[in-house]
Structure formats: structure tokens, C-alpha cells
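# What shape does this take:
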Amino acid sequence: MSSVVSFSGGVVLLRPDAARSLAKAVIQASDAMAKRGQVMNPAVINLAMEISSAAGHPEPDQPPIEHAYEYEHITTNEAAEILGCSTRYIRRLAADGRLPGERRGAAWIFDREDIEVYKSFNR
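Purely as a prediction, here's the structure:
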């Protein structure tokens, strides 16, 4: 049995269980992205919340999501201090993909949490 009941005239009808599953998957994906410092389109998250509510799982009233999740970004120098190594080694780890980071021009930016996790697993 299909989860999509009807698709016509620009309207999609989903069975309630399929709508809840879809909304849950979008919200989980958003959470996973946020942990990596990425941001899902707020309109998509709000739509997932509306779908969940319409499918029988109302959420408490919350203001629409309009901002990105904030994580503490640190520089290569700060990452080197935390890990007790050189900035050159930090840049090499990042370039090799062994340390999560984002290249912004010539500089690297890291999430403090990623550096702390790396430190705890590489003692």
C-alpha cells in the first residue's frame, strides 16, 4: 500500500504514519547537520514541524526557526593549543580529512567540540 494517497493539482496527500516518518527524518537530519555546523533551510524545518502536527503529533508552540545553530568556532592556533601540537600539524590533519574543519580562504576553522572529541580519542 502506498504512503502517498494522492498527488494532483499541486497537492500531496500522505497517510498520517508516512507524514510522521517524513517529518521525523527531516528533524533528525537537521539535528545531525547542526552537529557538524551545517544548517538546514529553516523553512524546511518549519514545514516538517507543521507536517508532524497535522499528522497528529502537535508540538508545543515555538517561534519559527530563523537562525542557525551556533557552535564555538576556533582557529588553527586554538586547536593546536588544545591538542598540544603545532599549527602545521593541525593543518595537515585537516587537509588529510583526519580532523574535521572548514577551510576559509587560507585559514582553517574548527568546531571546539570536534577538537575536544579528537583529543579524547587520540591520547
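# contacts, neighbours, all on C-alpha from now
OK.
# Tell me how many other residues crowd residue 94.
Counted with other CA atoms under 10 Å, residues neighbouring residue 94 total 19.
# one more to put side by side:
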Amino acid sequence: MASVVSFSGGVVIIRPEAAIALSKAVLQARDAMAQRGQVIDPKVLNLAIEVSSAAGNPEPPAHVIEETFSYEHITTKEAAKALGCSPRNVRKLAAAGRLPGQQRGTGWLFRREDVEVFKQYRK
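Next up is the predicted model:
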């Protein structure tokens, strides 16, 4: 049984179970990208939610945030300035897992929110 039922005149009709599977795949891709500091195109995310809804799932999964936004990422140097320490110390904190960050090649990226939380925690 084919997942795509019809494609004509710019309209695609797919079976509900295929629509739900497609939506889940997009949401999983969004989660995987978020772990690497990337964001999925908000139009694609909204389309996945709409497709899921049209297929009979009126509510998106609980972990889906209605409004899509990207976290502001900062460099090691910017994190050091915010924390009042050296970039070397920031790298050590990140390598030890005390400050959440993502290693990108030889550098690190940090979510500004994580740096602010760590700063408050240190006080």
C-alpha cells in the first residue's frame, strides 16, 4: 500500500499513518539538530505540526514548543567575559562538563542562557 495516495495540481495527499511518521521524523531531526546548536527551518517545523494535526493528532507532542526560536550562542571568549574569567578557564569548565557547551572543531560554543545560569550558580 503506497503512502502517497495522490499528487496532482500542486496537492499531495498521503495516508494519515505516513503523515504522522513524517511529522515525527521532522521533530526528531529538530531535536538532533538542537543538540548540535542548529535549528530547523521554522516553516518546516510548523508544516510538520500542521501535517500531524491534519492526520488526526490535534496536539503536537509535549516536547514541541509552539513558537520556534533559536538560542543565542556565544564563543569561549564571550563566555569568559560574561563569567569574569579567562577563556582557558571556560574551556576547562566545558571539558569537565561543568559548563554545558558544544565543541566545534578547536573552539567551543555556549548557549548564553547556560552561561548566565552557571554564573548565578557560582555566586
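# List the TM-score for the superposed pair.
In this superposition the chains share a TM-score of 0.61, using TM-score structural alignment, normalised by the length of the first structure; 94 aligned residues with a CA RMSD of 3.2 Å.
# quick one: residue 13 of the first structure from residue 5 of the first structure, how far?
Look at residue 13 of the first structure and residue 5 of the first structure: by CA to CA, to the nearest Å, they are 5 Å apart.
# Please disregard the earlier target; I meant residue 22 of the first structure.
14 Å.
# So which of those two has more stuff around it?
residue 22 (16 against 10).
# Work out for me the element that one sits within.
Assigned by DSSP states H and E, residue 22 of the first structure falls within helix 16-35.
# Give me the most central residue, the second structure.
The residue lying closest to the centre of the second structure (CA atoms, centre = their mean) is residue 34, at 2.7 Å.
# And the helices in the first structure?
Secondary structure of the first structure (DSSP state H): helices at 16-35, 42-54, 76-83, 87-95, 112-121.
# To residue 60 of the first structure, which of the ones you listed lies closest?
Of all the helices of the first structure, helix 42-54 sits nearest to residue 60 of the first structure, with 9.5 Å by CA to CA.
# got the buried residues for that closest one?
Neighbour-count burial for helix 42-54 of the first structure, counted by 16 or more other CA atoms under 10 Å, picks out 45-46, 48-49, 51-53.
# quick check, nearest of these to residue 82 of the first structure?
residue 45 (34.5 Å).
# Which residue, neighbours along the chain excluded, lies closest to the closest one?
residue 27 (6.5 Å; CA to CA, 6 or more residues apart in numbering).
# try residue 115 of the second structure
Here the residue nearest residue 115 of the second structure, using CA to CA, 6+ apart, is residue 79, at 6.5 Å.
# if I pick that neighbour, what's in contact with it?
87, 90, 110, 112, 115 (CA atoms under 8 Å, 6 or more residues apart in numbering).
# Check these and tell me the two furthest apart.
87 and 112 (14.9 Å).
# hang on, isn't residue 66 of the first structure packed against residue 42?
Yes: Residue 66 of the first structure lies in contact with residue 42 (CA atoms under 8 Å); the separation is 6.0 Å.
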